[in-house]
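Student: Sequence and predicted structure, then a few things I'm wondering about:
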Amino acid sequence: MTAADLLVDITAAGRPALRVEAAGRSLLLIRQGDEPVVIARVEDDHYGVEYVRTDRYRSPVPPLRADHAARVAAGGEADWWTRWAHHFRSELRDGPLHAGRWLISSRIPRLQSGLWRWEVLGADRGYLEWVGDWPVLPLRALSGVDHGRVKAYRRQARDGILPPVLLWWVSGLVGYVVVDGHDRLAAALAEDRKPPLLALTLVDRAETAASERALVDRYLANEARMRRHPGTAAALTVLGQCFGKDLWAAARREGRTRAWPLPGGTPAWTRLAARHAPDLAGLADR
């Protein structure tokens, strides 16, 4: 199937409904509206993050109906990913999107090796290690394999029409979180299949612009140098193709996830952590 790369420019100002907040030197919080969803602390050695999941998360995307998945699949393989990327963009009203340029893509190099070099972190409390497999953190517990919706999605997985799971790259965690598709993820795992994945990433527009300028300057200089010599037509074609690929990649350069200041700072983080993991709260900003 043809990969999807949907660039989205958001102009609305303000904090999004689903967001990262930070306090002190190493304290993080993922919040949905007023509810804390994930409480996390970066380890002093900077090799990972301790996290606690509150299980209060609710997907901002309306439930996907089986007939909708079937209609998208009936549209053919050529634009299957693109159709789903546009669907999530139109339905993601209360997600993490804020002012800036975003990429919704099925090209996720970290998670696309043949060995499934990624790990689903299913526990309500755990450790995201920054060495080894890439972590994928569901924002709520995965439903059991016999849950009604999971059973329905298992049939879709077997039929090859399971809709993608929507991830969000959170650079402060150095990992992905599941924005939508927890039951679809559970279904794919139950069927021992790699789930289809779309990743939502903030694009670094400043770095993108600088990279594009540098690429254009380098291309023009190389082209002018090569045109001074006969018999370089084939080489110029290759140069142009490489330039196009590099420019494509530069326009999608990954940016750092924005974190808003946590109202109340470290004391507020400590109070929230104390409700769910008192020992974690005792390590705040040590």
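Tutor: The structure has been received and is ready for your questions.

Student: Please make it C-alpha for all contacts and neighbour counts, starting now.
Tutor: OK.

Student: Tell me where the stretch 101-250 of the chain has strands.
Tutor: In the stretch 101-250 of the chain, the strands defined using DSSP state E, counting those that start in this stretch lie at 118-120, 125-129, 134-138, 165-170, 175-180, 197-202.

Student: mind listing what the closest residue to residue 252 other than its chain neighbours touches?
Tutor: Spatial nearest neighbour of residue 252, excluding adjacent residues (C-alpha to C-alpha, 6 or more residues apart in numbering): residue 203 at 5.9 Å. Contact analysis of residue 203 by C-alpha atoms under 8 Å, 6 or more residues apart in numbering lists 100-103, 251-255.

Student: just the residues you listed now: which is nearest residue 23?
Tutor: Lowest distance from residue 23 to those (C-alpha to C-alpha) belongs to residue 255, with 20.4 Å.

Student: Surely the closest one is in contact with residue 206?
Tutor: No: between residue 255 and residue 206 there is no contact under C-alpha atoms under 8 Å: 9.2 Å.

Student: adding another structure so you can compare the two:
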Amino acid sequence: MPTRIEHPVRPGLRMECADDGRLLLVQGGRPVLFARQRASHHGVHYARTGRYASPLGPLRAADDRGLAALTEGARPQLLLLSRAADAAAVAMRSAWPLREYEERMAALAPGPLTGARVSAAGRRLAAALTAAERAAEITRAWPLPGGVPAWERAAAAHVPGWAPPRTP
């Protein structure tokens, strides 16, 4: 039975935006962070409401390894939250590595290093396809219903006294 969705469902933890660089982080329908982009477009002024609850569980020992990696000068494994990869975007990012691999294989002359070259090209292709699939998609902000006036009212109600500098 087909399901019809009239509009996208707003996620429980989302960023909303209004004109003039105003941002609002909402969790469970409650504002948790207000921000206003700096006039220079480098950084933001922000105020927290104190109501944020992390959606991630407490750190465990599968996370001490990350700290150990930093101590050892290695790159730690990190959790990256982003939008799911769009199949069309993955296909587009995969096209060039696939074409390059096919051209390399077609131009490969038989010889004592053929096996090593095929193996190296296969590893490069696998790495490129993995990167194409795992590339983070742009996370977009939802438009804040009511725009700037709604942002101003909510900021005054949830973080009284906070007044970020106005942008020119």
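Tutor: All right, it came through fine. Given the structure is predicted, the values throughout are model-derived calculations rather than measurements.

Student: circling back to that earlier point, more neighbours, residue 255 and residue 206 of structure 1?
Tutor: More crowded of residue 255 of structure 1 and residue 206, by other C-alpha atoms under 10 Å: residue 255, with 19 against 10.

Student: Now the counterpart of the more buried one in structure 2: closest residue in space that isn't a chain neighbour?
Tutor: Here residue 255 of structure 1 is matched to residue 137 in structure 2, going by TM-score structural alignment. Nearest non-adjacent residue to residue 137 of structure 2, counting by C-alpha to C-alpha, 6+ apart: residue 83, 5.4 Å away.

Student: what about that neighbour, neighbour count?
Tutor: For residue 83 of structure 2, the count of nearby residues is 12 (other C-alpha under 10 Å).

Student: Aligned to it, what sits in structure 1?
Tutor: Under the alignment (TM-score structural alignment), residue 83 of structure 2 maps onto residue 202 of structure 1.

Student: just to revisit the earlier point, just send the contacts of residue 203 of structure 1 back as TSV, with distance to residue 194 of structure 1 too.
Tutor: Compiled in TSV, those are given as follows (distance: C-alpha to C-alpha, whole Å):
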residue	distance to residue 194 of structure 1
100	31
101	28
102	25
103	22
251	28
252	25
253	26
254	24
255	26
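
Student: Which among these count as buried?
Tutor: 101-103, 251-255 (16 or more other C-alpha atoms under 10 Å).

Student: Just give me the residue closest to the centre of structure 1.
Tutor: Geometric centre of structure 1, nearest residue: residue 168, 2.3 Å, by C-alpha atoms, centre = their mean.

Student: Quick check: closest non-adjacent residue to it.
Tutor: residue 200 (4.6 Å).

Student: Distance check, residue 98 of structure 2 against residue 24 of structure 2.
Tutor: With the distance defined as C-alpha to C-alpha, to the nearest Å, residue 98 of structure 2 ends up 41 Å from residue 24 of structure 2.

Student: who's more crowded, the two?
Tutor: The residue with more neighbours, out of residue 98 of structure 2 and residue 24, is residue 24; 27 against 15, by other C-alpha under 10 Å.

Student: ok, now which ones touch residue 41 of structure 1?
Tutor: 26-28, 49-51, 280, 284.

Student: Go again with 10 Å.
Tutor: Taking C-alpha atoms under 10 Å, 6 or more residues apart in numbering as the contact definition, residue 41 of structure 1 lies against 22-23, 25-29, 48-52, 127, 172-173, 269, 273, 280-281, 283-285.
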